[in-house]
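Engineer: Predicted structure and sequence below. I'll ask about it afterward.
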Amino acid sequence: MSLPSLARITAPPDPILGLTELFGSDPRPGKVNLSSGVFVDATGKTPVLDVVVEAERRLAAEAGTKLYRPIDGEPAFRKLVRGLVLGDDHEAVTSGRALATQTPGGTGGLRVAADLLRQTGSGTTLWMSEPTWPNHPQLFHAAGFRIRPYPYTDATGRRIDEAAMFAALDHASPGDVVLLHGACHNPTGVDPSPAQWRRIGDLVEERRLLPLVDLAYQGFGDGLREDAAGLLELVRPGAELLVSTSYSKTFSLYAERVGAMLVVARSAADAGAVQTHVKAAVRTNYSNPPAHGADVVRTILADAELRARWEVELAAMRTRIKDNRAALVEALEARSIPGDWTGIATQRGMFALLGLTTHQVARLRDAHAVYVVGHGRINVAGFTPANLDPFADALAAVIAD
C-alpha cells in the first residue's frame, strides 16, 4: 500500500483521546470532559504533586547527564518499582525470579509484554474482560493476538458475573494469555473479591494460563498494598506472570511516560533468560526509555521522607475520588434518575460505567456539551463542585428523553 492510497483512507479517531480533541475544539461555555482518565482538583486543574516539585528541584541541583539509559531502564528505578508492586520481601523478589523493565508508560509496558510473547511464540490467544479499556483490543490486535472476550460484570454493571466469567475462561487453552486488571477496573470500577482472586489463581494454575496484569492505578483503590493483593494471589511458588504498571496517574506524571513491565518467571535463571528477550523487544521498538520521569519516581521512592510525602498526597487523591463517588450518587438520587446508582459509591478507582446507549452518549455531547466514553464510561476523578450538578442535570434529561 502506497502513501497516496493511505491518504484516501481515514483512520477512525481514538475512542478516548479523539474525544479530548473534540472537547478542545468545542466553543460552548460550561462544557464538561469526563472522557480522559486524568485526576483534577476542586478547581479543575491537574496539579503537579508537591513531592514531584521537590524531587525535580533535587534532580536539577545534581550534575546530571543526558546519555542513553540502558535498554531495560535505570537499575535503581527497576528495583524500586519491583518492590512497590510485589513488596521487597516477597519470595519472587528475594529469589531473583522477578525482574522489571522501565517502559514509556503503562501502554508501553503492555506493548513490550505483547511483543515479548508474540516474538517468542509464547502465546497467540489473549483473553480480556468485556468491557475493558478501549485501547486494550487495539493494542493486542496490532501485536498480532487473537482476542477472546470473557464476561465481567452482570446486567447491573455493579457486580462481577462470576459464573459467566469462569465458564468462559474454562474454554481457554494451555498457554493462552489472560489479561487482568490488577485494581480499579477500567471502565467498571468493579474489582474481584479476595475469594474471587483466589479462584482466578486456581484457574490460571489448573489450566496453565499466563496472566498479564494491567496495574495502572495502584494506590487509587484502597491503598498501595491493598491494591496489589489480588495480583499477589497469582504469584505462587513457581508461577509465571507478566505485569504492566503505570506511574502517570499515581505520581501525576502524565506527560513523562513512566511505567514498567515486570516478568515473574519460574526461577532466577529463567527470569534472566526471559530478560534477554525483553531487551530484544525493546531494542526494536523504542530502543531505550526516557529518563526524566523515571528519575523523579526513583528519587521519591528511594528517599524515606519523599516517599512518605508522596503517600500522603496519593491518599489525598484517593480520598477525593471516593468523595466524588459519594457526591455523584447523591446527585443522581436527588434527581430520581431511574436505576440503582448506589454501587458507584463502593467501586474503586477513577472510572464508573453508567450503561448508556450510544444515542444517549451522543445526546450528552451534542445537546449538553458533556463528553463521556463508549457506553457511558466517566472519569469520577474529573468531577468538581462546578461541573457535578450540570452533569447530573444533563444525565437526567438524556435518560428522560
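Structural biologist: Sure, I can see it.
Engineer: switch to C-alpha atoms for all contacts and neighbour counts from now on
Structural biologist: Will do.
Engineer: ok, and what's touching stretch 285-302?
Structural biologist: Contacting residues not belonging to stretch 285-302 are listed as 51-52, 55-56, 59, 68-74, 76-77, 80, 102-104, 251, 253, 256-258, 282, 306-307, 310 [C-alpha atoms under 8 Å, 6 or more residues apart in numbering].
Engineer: go again using 6 Å as the cut-off
Structural biologist: Outside of stretch 285-302, the residues within contact range by C-alpha atoms under 6 Å, 6 or more residues apart in numbering are 55, 71, 77, 103, 256, 258, 306-307.
Engineer: Looking at those, which two lie furthest apart in space?
Structural biologist: Ile71 and Leu306 (27.3 Å; C-alpha to C-alpha).
Engineer: quick revisit: show me the contacts of stretch 285-302 that map onto helices.
Structural biologist: Taking DSSP state H as the definition of helices, the contacts of stretch 285-302 contribute 55, 77, 306-307.
Engineer: Next one for the comparison:
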Amino acid sequence: MFEQLKEKPADKILALGQAYREDPRETKIDLGVGVYKTPEGVTPIMRAVKAAEKQLWEIESTKAYTALAGDPAFTDAMVGLVLGDAVARDQVSTIATPGGTGAVRQAFELVRMVNPGARVFVSDPTWPNHLSILAHLGMEVVNYRYFDSATCAVDFAGMLTDLEGVRAGDVVLLHGCCHNPTGANLNMTEWAAVVELLNAKGALPMIDIAYQGFGDGLEEDARAVRFVAANCPEMLIAASCSKNFGIYRERTGILMAVAQDATLGKITQGNLAYLNRQNYSFPPDHGARLVSMVLTDADLRADWQAELEDVRLGMLKLREQLAGELQRLSGSDRFGFIAQHRGMFSRLGATPEQVERLREDHAIYMIGDSRINIAGLNSETVPILARAMIDAGV
C-alpha cells in the first residue's frame, strides 16, 4: 500500500528556516518563520504564563481527560477575551482545539458537514495553510482580491467586487486583525460594508484571529470580530493563543460558532463536540488551563496585558524605525506603509528575484512573496535590512 504514496512538496517556510540554519554567515537575519522574538532573538515564556505554570504544578492533582469540548473555564474565558459583551454567552458554542490551526480545520469540517457544496472565499493572499487544509478536504476555494501590491494597502474595491460573487451558503474567510501575510487591515467602515454584503447574500463569515493584542491593542484588535458577531445571523471564529500568550508548542486554540438564534446552541454544541471526538477526541489541556488561569486571576491578567502591550509597542517601534530608515535612504515615502501595517508581518512588495538577491548577497531570509516577520528584527538590524533593500532595488 505505501508504495502508492506520493512525495509531498516541502513547506516553503520550514525549508527557508532550514536554509537559514545552514547558512554559515554570522550576519544572517531570519525574517521568515512567524514566531515572536525578543531583540535578542529569543521566543520567551511570558511572565504571567510562567507564574501560572508554577501554580499549576502545585495544585494539579490529575491528568485525567477534561470534556470533549475542553475545560469550560478556558472556553468561557476565551469567549470573553474575543467577543466581550458583543453577544450573549448562550449564543456561542465552543470547542477547545490543538492551536488555531486545529480551530480552522474543525471550522472547515463543520462547514463541509452542514453544506458539502459550500465554496470558501479566501483573501489573495492568505496564510498558506488555509489553502492547504481546504485542498486536503476537497473544498472549493474562490479567491477574492485583497492586497494591492502597488500601494501595499487593501484593494477594497476589488475585494467588494469579488465578494459580489458569493452565494447563500458560501463561506467568506476573513482575518480579524494583523492580516497574514500582508499586515494590511480593513477599517471599520470597510468591515461594515462587508457585513452588509454578506448578510444580503446569505453567506457565512468565518474569522481567523491569531494575533489579538499584536496590532492596536487587545480590545481594538477584537473590534471587528465583535462587530460581525453582533450584526450577522451566524458566524465562525477560529482563535489562537500561540502568539498573544506565547505558548506556541502547547497548541492552544478555540473554535466558536455564534448564532443570533440561541435555540440553535445545543445542537451546534453537540456537533462541535462530535467533530472533536472524530478527530482527536479530547483536546489538550495544559496550555488551555494556563490561559484560563491568567485570564481569571486579576494580578496575572494585569501582568500579562502589560507584557503583551510591551510586545506590541516594540513591534510598532521597529516598523516606524524601518519606514524612517528607508525614507532616509531612498528619499521617498513609498515605504510608509510599513509603519501603517499591523502585527508581526508586512509584505514589502519585492519581486522574487529581489528576495533571492537579499538572501544571496546579504544573508537576509524572507518568504518568496517578500513577507517579513517584523519581530525578527531589532534596532541594530533594521538599518542593515534597509540598506540591503535599497541595494537590491526594492
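Structural biologist: Looks like it arrived, so ask away. Given the structure is predicted, the values throughout are model-derived calculations rather than measurements.
Engineer: Any idea what the TM-score comes out to?
Structural biologist: TM-score of the superposed chains, computed with TM-score structural alignment, normalised by the length of the second structure, equals 0.96; 394 aligned residues with a C-alpha RMSD of 1.7 Å.
Engineer: Would you reformat the contacts of stretch 285-302 of the first structure as TSV and include distance to Leu224 of the first structure and neighbour count?
Structural biologist: Compiled in TSV, these are given as follows (distance: C-alpha to C-alpha, whole Å; neighbours: other C-alpha atoms under 10 Å):
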residue	distance to Leu224 of the first structure	neighbour count
Ala55	20	19
Ile71	28	19
Phe77	17	22
Thr103	20	30
Glu256	21	17
Val258	17	30
Leu306	16	18
Arg307	12	17
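Engineer: now, among the residues you listed, which is nearest to Val38 of the first structure?
Structural biologist: The shortest approach to Val38 of the first structure among the contacts of stretch 285-302 of the first structure belongs to Glu256, at 13.8 Å (C-alpha to C-alpha).
Engineer: tally of neighbours for the residue opposite Gly259 of the first structure in the second structure once aligned?
Structural biologist: With TM-score structural alignment as the criterion, Gly259 of the first structure lines up with Gly253 in the second structure. By the criterion of other C-alpha atoms under 10 Å, Gly253 of the second structure has 28 neighbours.
Engineer: same question, the one 4 residues further on
Structural biologist: If you count neighbours by other C-alpha under 10 Å, Ala257 of the second structure ends up with 22.
Engineer: just Val372 of the first structure next, same as before
Structural biologist: 26.
Engineer: corresponding residue for it in the second structure?
Structural biologist: Per TM-score structural alignment, the equivalent position to Val372 of the first structure in the second structure is Met366.
Engineer: what sits against that match?
Structural biologist: With contact taken as C-alpha under 6 Å, 6+ apart, Met366 of the second structure is in contact with 31-32, 372.
Engineer: how close does the residue nearest in space to the middle of the second structure sit to Leu322 of the second structure?
Structural biologist: With distances taken as C-alpha atoms, centre = their mean, Ala210 lies nearest the centre of the second structure, 3.0 Å away. From Ala210 of the second structure across to Leu322 of the second structure, the span is 24 Å (C-alpha to C-alpha, to the nearest Å).
Engineer: Could you tell me how many residues sit around the closest residue to Gly368 of the second structure other than its chain neighbours?
Structural biologist: Nearest residue to Gly368 of the second structure in three dimensions, chain neighbours excluded: Pro352, at 5.4 Å (C-alpha to C-alpha, 6 or more residues apart in numbering). By other C-alpha under 10 Å, 13 other residues sit near Pro352 of the second structure.
Engineer: what's the answer for Lys249 of the first structure, then?
Structural biologist: By other C-alpha under 10 Å, the residues close to Lys249 of the first structure number 20.
Engineer: still on that earlier bit, looking at the ones in helices among the contacts of stretch 285-302 of the first structure, spot the one nearest Ile160 of the first structure.
Structural biologist: Out of these, the member with the shortest distance to Ile160 of the first structure (by C-alpha to C-alpha) is Arg307, at 34.2 Å.
Engineer: Trace the closest one over to the second structure, please.
Structural biologist: Per TM-score structural alignment, Arg307 of the first structure is aligned with Arg301.
Engineer: next one: Thr284 of the first structure
Structural biologist: So Thr284 of the first structure corresponds to Gln278, using TM-score structural alignment.
Engineer: State whether that match is indeed within a helix.
Structural biologist: Yes: applying DSSP: H, G, I helix; E, B strand; the rest coil, one finds Gln278 of the second structure inside a helix.
Engineer: mind checking how far it is from Asp285 of the second structure?
Structural biologist: From Gln278 of the second structure to Asp285 of the second structure the distance is 18 Å (C-alpha to C-alpha).
Engineer: Of those two, which one has the most company?
Structural biologist: Neighbour count, other C-alpha under 10 Å: between Gln278 of the second structure and Asp285, Asp285 has more, with 23 against 9.
Engineer: how near is the more buried one to Arg119 of the second structure?
Structural biologist: 33 Å.
Engineer: Just name the closest of the contacts of Met366 of the second structure to Ala222 of the second structure, please.
Structural biologist: Set against Ala222 of the second structure, the nearest of these by C-alpha to C-alpha is Ile372 (23.6 Å).
Engineer: Can you tell me, leaving aside adjacent residues, what's nearest to the closest one?
Structural biologist: Leu31 (5.1 Å).
Engineer: wouldn't the one you found be in contact with Ala375 here?
Structural biologist: No: taking contacts as C-alpha atoms under 6 Å, Leu31 of the second structure lies outside contact range of Ala375: 7.8 Å.
Engineer: Which of the two has more residues huddled nearby?
Structural biologist: A direct count of neighbours by other C-alpha under 10 Å for Leu31 of the second structure and Ala375 places Ala375 higher, at 27 against 23.
Engineer: Now name the helix or strand holding Ala92 of the first structure.
Structural biologist: helix 91-94 (DSSP states H and E).
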